[in-house]
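*Asks:* Requesting a structural model of the entry that follows:
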Amino acid sequence: MDIEGSLLQLMGIVISEAAPERVVATMPVKGNTQPYGLLHGGASCVLAESLGSVGAALHASAYGKVAVGVDINATHHRAVRDGVVTGVATPIYLGRTTATYEVVITDDRDKRVCTARITCQLIQAPAGS
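*Replies:* All right, here's what the predicted structure looks like:
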């Protein structure tokens, strides 16, 4: 996967494991904070959507399809000021037309920071892609 110039690269997201059944990545808190110095909730959503989308894309490829995000929600449980957060995406549902993942984001102490759910629609790849 080429992430050169992508949002993943800009946010420092590093994927360490990627399969339809489990996607794992880390993201630094520094550079991804809101004005109070806390991890930005939107950054957690970017991490969650990235992981769910990667898993869904890997699943979709078995059907000759691509995955596009159609829904995401997130509950932010605790604040994080520094270090690295880790996201783990696991499937809730893997179908022929949709894939839904739960993404759990934890801090350096393995405390849950955020729980997100992302659903992707699996569509035919656009011509020329």
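
*Asks:* can we go C-alpha only for contacts and neighbour counts from here?
*Replies:* Fine.

*Asks:* Now do stretch 59-79: everything it contacts.
*Replies:* With CA atoms under 8 Å, 6 or more residues apart in numbering as the test, stretch 59-79 has contacts from 19-20, 38-39, 41, 45, 49, 53, 56-57, 94, 96, 99, 112-125.

*Asks:* Mind doing that once more with 6 Å?
*Replies:* By CA atoms under 6 Å, 6 or more residues apart in numbering, the surrounding residues in contact with stretch 59-79 are 20, 56-57, 113-125.

*Asks:* To check against the first, give me the structure of this:
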Amino acid sequence: MDKEKEELLKKCDLMCKNTLMETLDIKFIDITNDTVVAQMPVTSKVHQPDGVLHGGASVALAESVGSAGAHIFLNEKKVAIRGIEISANHVKSISSGYVYAHATIVHKGRTTQLWQIKILDEDENLISLVKLTTLTLRK
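*Replies:* Here you go, the predicted structure:
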């Protein structure tokens, strides 16, 4: 892994300290020119009452990864990113293991960004498909 990628992944993980992302054990594992990938363990902590991954936890994972990507790809220090619209389709349930959120930028504007996030299990089965729109706020 190159040094720049390693530094970006460290930066993403540091952003998670004392946040919902830390509570959900989200860890950033890869960054490319147009994609950010994070993993989240599927344990009872993120289950709904019947023992499968809660859709809200999937959406939190998706928004976390897309927002981190917007922050990284805009490469600006004095901005804050906010999710302004999110839509998720949950297509398969999972009760254990890990899920991986692959956030790919569809539109990279200075003010808004559009992301597609595929949440996959360890066998690359589609668990959820999420669309996220983010807004860039100048500080």
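
*Asks:* before we move on, back to that, closest one of the contacts of stretch 59-79 of structure 1 to Thr106 of structure 1?
*Replies:* Closest approach to Thr106 of structure 1 among the contacts of stretch 59-79 of structure 1 (CA to CA): Val113, at 5.0 Å.

*Asks:* Pull the contacting residues for the aligned residue in structure 1 for Thr104 of structure 2.
*Replies:* Using TM-score structural alignment, the equivalent of Thr104 of structure 2 in structure 1 is Thr90. Going by CA under 6 Å, 6+ apart, Thr90 of structure 1 touches 21-22, 101-102.

*Asks:* so what corresponds to Lys118 of structure 2 in structure 1?
*Replies:* So, by TM-score structural alignment, Lys118 of structure 2 is matched to Val104.

*Asks:* count of neighbours near that match?
*Replies:* Using other CA atoms under 10 Å, Val104 of structure 1 has 21 neighbouring residues.

*Asks:* go on, Lys45 of structure 2?
*Replies:* Lys45 of structure 2: 14 surrounding residues under other CA under 10 Å.

*Asks:* cool, Asp123 of structure 2 as well?
*Replies:* Asp123 of structure 2 has 8 neighbouring residues, counting by other CA under 10 Å.

*Asks:* Tell me how far it lies from Thr23 of structure 2.
*Replies:* From Asp123 of structure 2 across to Thr23 of structure 2, the span is 25 Å (CA to CA, to the nearest Å).
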